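Novice: Here you go, sequence then predicted model.
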Amino acid sequence: MEPKQQDLQKGLLPRHVQFMALAGMIGTGIFKGSSETLNMAGPSVIIAYLIGGLLLFIVMAALAEMASAYPNVNVQGLVYKAFGYRPSFIIGWLYWVNWILVITVELIAGASFLQYWFPDVPLWALSLVCTAVIVGINLFPVKHFGEMEFWFAGIKILALTAFIILGALILFGAVPSSVNSPITNLTGHGGIFPNGFSGMFAASLVVIFSYGGAELIGVAVSETKDAKRVLPKVVKGTVLRVILFYALPILIICGIMPWNQVTSESSPFVQVFDMAGIPGAANVMNFVLVTAVLSAANSGIYATSRTLYSLAKNGEAPKQFTKISKNGIPLNGIMLGMLFILAGVFLSFVTPENVIGYLMTIPGFTIMIVWICICAAQLKLRKQYKDTASFRVKWHPYTTLIAIVALSGIFISFIFNADNIIGTIVCLVTLAVITISSFIFQKNKGNTDGNAKQQTRQIS
């Protein structure tokens, strides 16, 4: 039966939503970004991932609480309920920009992994192929998209599990290798903190970028069956798995090889499999890497199109983006996202050597702002719940306040860090443009439309 105009289909099952959140997080950040964080912090990056995981849990718990109190209201809608039009407008568009950047990073990373098999094909050409694949997947009805993403995410989760098991066998000597003393690899070469606490702190931005994507369940809520019951379970399971899939692999890498021998030329995961001497390991792992980053980009296309749909439905983007195709998808939103992604992919033609490094830090800034607003919205809305939320953040308001202070401290410190000048400029300019646009859109909407929305607004 053809879906009603202006309505998204509720075709996502609990397993789809949980694996989508995992898919958004397990991508370039762990498979390629881990080499960067290891070079910044050495073995102490494990602590950075654990601290980042704790902050992630608080953010996700706050989101689950609000979702149980306000079913079918997504992240932007929750911010609107808490703070009104302008913060909602800014967060909605900032989240859209964030995912456009993340998708671009994932696609270019996927293309760089494909060059392992096709070294003579330029990076930009392979990036175009990757773009065509993920846009095509998102043109399917959401239930089919969810099923494909479930299996995509399953491949990389299976690979990480195999890596953890194999790594543990190597560390305990069950698999022959050149590893003589795992403890020496961890504590030698400058110790746990070879670059001091500042090195661990410097890695935090890439860590936050790596964990960004968990809040995708707050976008998928409007297409999830029985979201009020499902989301709290998804939050608990997702956060635990992500911490395990980040902290344990990094611990294994640091035990198997000295952190200062990890190079950015290939993934640390490929280096470990090569060390194990398994025939064809490099090819298998490279296939997993390609699947992983394309899966994360696939989730990103979903996030950008649904965010733009919500923005348009509430008068914060052109109404053309509320149009739903026969398959029940926001087609115009997908097409606009594709155009901006292609513009980002063009950077791989201009600066193929440095493009991933330039782009990877910027989403770290934007996702921190989104996380801070989620926590702030939970603090504001807790007193306004009409019904008691079925899931509640423990030790409220202290846990939420701790997350806000910690995230704000990281954000401010990186703004004033000269090494992050490019990311800082892009982030602040983007914020300025979005803020100015919010005044323009509000003026064009008029008071009548604004008053009506105050009474009826619910993002679905």
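Specialist: Yep, that arrived. Source: prediction; values computed, not measured. Residues are numbered from 1 along each chain as shown.

Novice: contacts and neighbour counts: CA atoms only from here.
Specialist: Fine.

Novice: and N260, how many neighbours?
Specialist: Neighbour count of N260, defined by other C-alpha atoms under 10 Å: 18.

Novice: Could you find the closest non-adjacent residue to it?
Specialist: N39 (6.5 Å; C-alpha to C-alpha, 6 or more residues apart in numbering).

Novice: my read is the one you found is in a strand, agree?
Specialist: No - counting by DSSP: H, G, I helix; E, B strand; the rest coil, N39 falls outside a strand, being helix.

Novice: in terms of contact, does it touch P258 like I think?
Specialist: No - using C-alpha atoms under 8 Å, N39 makes no contact with P258, being 10.6 Å away.

Novice: show me what contacts Q5?
Specialist: 323-324 (C-alpha atoms under 8 Å, 6 or more residues apart in numbering).

Novice: Next one: it from I324, what distance?
Specialist: 6 Å (C-alpha to C-alpha, to the nearest Å).

Novice: quick one, helices of the stretch 201-350 of the chain?
Specialist: 204-211, 217-220, 227-256, 268-276, 281-313, 331-350 (DSSP state H, counting those that start in this stretch).

Novice: Can you list the neighbours in contact with the fourth one?
Specialist: The reference is to helix 268-276. 31-32, 34-35, 163, 167, 170, 175-178, 253, 256, 262, 281-282, 285-286.

Novice: Hmm, N138 is touching I301, no?
Specialist: Yes - assessed by C-alpha under 8 Å, N138 is found in contact with I301 at 7.1 Å.

Novice: who has more neighbours, these two?
Specialist: Ranked by neighbour count (other C-alpha under 10 Å), N138 and I301 place I301 first, with 27 against 23.

Novice: Test my guess that that one contacts L101.
Specialist: No - in this structure, I301 is not within contact of L101 by C-alpha under 8 Å, at 10.9 Å.

Novice: The closest residue to L401 other than its chain neighbours is in what secondary structure piece?
Specialist: Nearest residue to L401, sequence neighbours excluded (C-alpha to C-alpha, 6+ apart): C375, at 7.8 Å. Using DSSP states H and E, C375 maps to helix 355-381.

Novice: so that helix versus helix 204-211, what angle?
Specialist: Compare the direction of helix 355-381 with that of helix 204-211 by axes from the mean of the first three to the mean of the last three C-alpha atoms, to 10 degrees and you get 80 degrees.

Novice: Next, the angle from the helix or strand following helix 355-381 to helix 355-381.
Specialist: Downstream of helix 355-381, the first helix or strand assigned by DSSP H and E is helix 398-415. If you take the same axes, to 10 degrees, helix 398-415 sits at 150 degrees to helix 355-381.

Novice: which helices and strands does helix 398-415 pack with?
Specialist: helix 45-69, helix 204-211, helix 355-381, helix 421-456 (3 or more C-alpha pairs under 8 Å, 6 or more residues apart in numbering; DSSP states H and E).

Novice: adding another structure so you can compare the two:
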Amino acid sequence: MHDAPTAAGRTSSEDGAGPGSGEREPLSAGLKQRHLTMLGLGGVIGAGLFVGSGAGISVAGPGIVVSYLIAGALAMMIMRMLGEMSSAMPASGAFSVHAERALGRWAGFSVGWLYWFMLVVVLAVEATGAARIAHGWLPSVPQWGWVLIFMVVFTAANLTAVKNFGEFEFWFATLKVAAIVLFLVLSLLAIFGVLPDTEPVGLSNLADQGGFLPNGWEGVVSGVLAVVFAFGGLEVVTIAAAESADPARNVARAVRNAVWRILFFYVGSMLVIVTLLPWWSMQPGKSPYVAVLERIGVSGAGQIMNVVVFVALLSALNANLYGSSRMVFSLAERGEAPRALLKVSRGGVPVKAVFASVAFGFVSVLLNLKWPDSVFLYMLNAVGAVLLFVWGLIAVSQLRLRRHIERTAPEKLTLRMWGFPWLTWVVLAAMVTVLVLMVTDEGSRPQLLWSAGTTGAVLLIAAVRELRARKRLPTD
């Protein structure tokens, strides 16, 4: 087992310091259990579900339900592993700290910087998408003006006490969860013919035009590739747990509350959509939720869903700013990023880490506005499959740390991964399978190759740093 070096260059096992050792970091403890619970529930309910799910339905048909079950189960397993490690060793760097403790500095450095880069690039998509919707409501304000407003507002929210971030996310997530629940209730009433001017739908849309699997299992696999990345974002709750009063207990509760309900929201939504609407009528780029609301007879369905997607995008923007700032702060804390980023305000907020993340995020937004189909597209492809690398290191770290914790502090295992170690190996095999499938899929291949290049570059930098660090070590 590798010992994780602290920011001062010592190992956590040598002096008891450092992230994950039990000593509280110099950050605020302003997040409450309700903040973490709603962050876990709302973290993955975003535009990828409300809009992007249409592309999955168009390739998998009703089999998209199976696609979401597979992708959701994979995300649930990762979240369970992450919850196990974070409840035993809470730290603001979460899985980056765990990877460093399990595999060495190179792993913590690599996964931390890759995750940070992914967040600040995806942030541009969210800011631009929200600005496009707002510009449609108020055309007098240019799109770049809306982007500026959003960035200033959420930077301010992240620079104040962490409880403000928690409140923002609590209400954002509450609105998203309420929208999903209302959608499910209305859809079920329509399916059973309870709503005015509706008749029971039956199962014809699940059986016609090729049946439940119109494109066979190949369609289900294509559906998995289309939807698996929509589950990214769950990880932020384990980062946030380090800033709560009782990190170990709170993260365990948040994970338990989130995983099953999220799977219910995703799979339940897909099931009612393909029951109410013919799958072959789905148009990639158009929200299937809007199509269902129009089918039910809800007036202004498009604008209603625009509001929901707008809230989802702002929520993701806020969470990504928070997660990226805490990740780069944790890297600086361990000597893997400039030490200047360690500055913490009186309220326990890593001010310079927030500014660094906002600055790069703003550059990404400008690139998206100026060169959306060239420079920014390459950046987006460069992080497209990074989530799988992050998830892979989470699984490998859990394999190593679980045995270490069982030997040294078994009482800290308040949340345990199911079926250890066999289920962890199954998850790793599943992720390798997804990567292989991306290679064979023409639409996913460029994303995988660019992401592999990004990952390779970061690993190379990590290896060079490791070699230099070893050369500086005193010899006997």
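Specialist: Here it is on my side, so go on. As the structure is a computational prediction, the values presented were derived from the model and not from experiment.

Novice: Now compute the TM-score of the two chains, please.
Specialist: For these two chains in superposition, a TM-score of 0.88 is obtained (TM-score structural alignment, normalised by the length of structure 1); 447 aligned residues with a C-alpha RMSD of 2.8 Å.

Novice: Now stretch 197-205 of structure 2: buried residues?
Specialist: If you call a residue buried by 16 or more other C-alpha atoms under 10 Å, then stretch 197-205 of structure 2 has these buried ones: N205.

Novice: ditto for stretch 332-345 of structure 2
Specialist: 332-337, 341-345.

Novice: Quick check: the aligned residue for E65 of structure 1 in structure 2?
Specialist: The equivalent of E65 of structure 1 in structure 2 is E84 (alignment by TM-score structural alignment).

Novice: what about its match, how many residues close to it?
Specialist: 25.

Novice: and the gap between Y115 of structure 2 and I304 of structure 2?
Specialist: 33 Å.

Novice: Give me the most central residue, structure 1.
Specialist: The centroid of structure 1 falls nearest to G213 when counting by C-alpha atoms, centre = their mean (2.5 Å).

Novice: Tell me who's in contact with the counterpart of G11 of structure 1 in structure 2.
Specialist: Under the alignment (TM-score structural alignment), G11 of structure 1 pairs with G30 of structure 2. By C-alpha under 8 Å, 6+ apart, G30 of structure 2 lies in contact with 161-163, 243-245.

Novice: Could you rerun that using 7 Å?
Specialist: Contact analysis of G30 of structure 2 by C-alpha atoms under 7 Å, 6 or more residues apart in numbering lists 162-163, 243-244.

Novice: What sits closest to it if chain neighbours are left out?
Specialist: G30 of structure 2's closest residue in space is K163 (C-alpha to C-alpha, 6+ apart), at 4.9 Å.

Novice: Would you mind measuring from the aligned residue in structure 1 for I461 of structure 2 to K32 of structure 1?
Specialist: Under the alignment defined by TM-score structural alignment, I461 of structure 2 is paired with S437 of structure 1. Distance of S437 of structure 1 to K32 of structure 1, computed by C-alpha to C-alpha: 35 Å.

Novice: Compare these two and say which is more crowded by neighbours.
Specialist: K32 (22 against 17).

Novice: doesn't S267 make contact with that one?
Specialist: Yes - using C-alpha atoms under 7 Å, K32 of structure 1 makes contact with S267 at a distance of 5.5 Å.

Novice: Count the neighbours of V464 of structure 2 for me.
Specialist: V464 of structure 2 is flanked by 13 other residues according to other C-alpha under 10 Å.

Novice: Same check on V458 of structure 2?
Specialist: Around V458 of structure 2 there are 18 residues (other C-alpha under 10 Å).

Novice: Same check on the one 10 residues further on?
Specialist: For R468 of structure 2, the number of neighbouring residues by other C-alpha under 10 Å comes to 11.

Novice: what about it, distance to L49 of structure 2?
Specialist: Counting by C-alpha to C-alpha - R468 of structure 2 and L49 of structure 2 are separated by 45 Å.

Novice: Trace L401 of structure 1 over to structure 2, please.
Specialist: In structure 2, L401 of structure 1 lands on W425 (TM-score structural alignment).

Novice: One more: F201 of structure 1?
Specialist: Looking across to structure 2 (by TM-score structural alignment), F201 of structure 1 lines up with V221.

Novice: Next, the contact list for that match, please.
Specialist: Going by C-alpha under 7 Å, 6+ apart, the list of residues near V221 of structure 2 reads S67.

Novice: what about it, distance to V59 of structure 2?
Specialist: Taken as C-alpha to C-alpha, the span from V221 of structure 2 to V59 of structure 2 is 9 Å.

Novice: Stretch 255-263 of structure 2 vs structure 1, average offset?
Specialist: Taken over the aligned residues, the distance from stretch 255-263 of structure 2 to structure 1 averages 0.9 Å (mean C-alpha distance after the TM-score superposition for structure 1).

Novice: How about stretch 110-117 of structure 2?
Specialist: Stretch 110-117 of structure 2 versus its aligned partner: 0.9 Å mean (mean C-alpha distance after the TM-score superposition for structure 1).

Novice: Which stretch of structure 1 lines up against that stretch?
Specialist: Aligned by TM-score structural alignment, stretch 110-117 of structure 2 corresponds to residues 90-97 of structure 1.

Novice: List the buried residues of that stretch.
Specialist: Buried residues in stretch 90-97 of structure 1, counting neighbours by 16+ other C-alpha under 10 Å, are found at 90-97.

Novice: Between these, which sits nearest Q18 of structure 1?
Specialist: Y95 (19.7 Å; C-alpha to C-alpha).

Novice: Look at that closest one and tell me its secondary structure.
Specialist: Quick answer, by three-state DSSP: Y95 of structure 1 is helix.

Novice: And the helices in the stretch 51-200 of structure 2?
Specialist: So, for the stretch 51-200 of structure 2 - with DSSP H, counting those that start in this stretch - the helices run 53-60, 64-88, 95-103, 105-137, 143-159, 162-191.

Novice: Just list what the fourth one packs against, helices and strands only.
Specialist: In terms of contact count using 3 or more C-alpha pairs under 7 Å, 6 or more residues apart in numbering; DSSP states H and E, helix 105-137 of structure 2 is assigned the packing partners helix 95-103, helix 143-159, helix 301-333, helix 351-370, helix 445-472.

Novice: roughly how far is it from the heart of the chain?
Specialist: For helix 105-137 of structure 2, the gap between its own C-alpha mean and the chain's C-alpha mean amounts to 10 Å (C-alpha atoms, centre = their mean, to the nearest Å).
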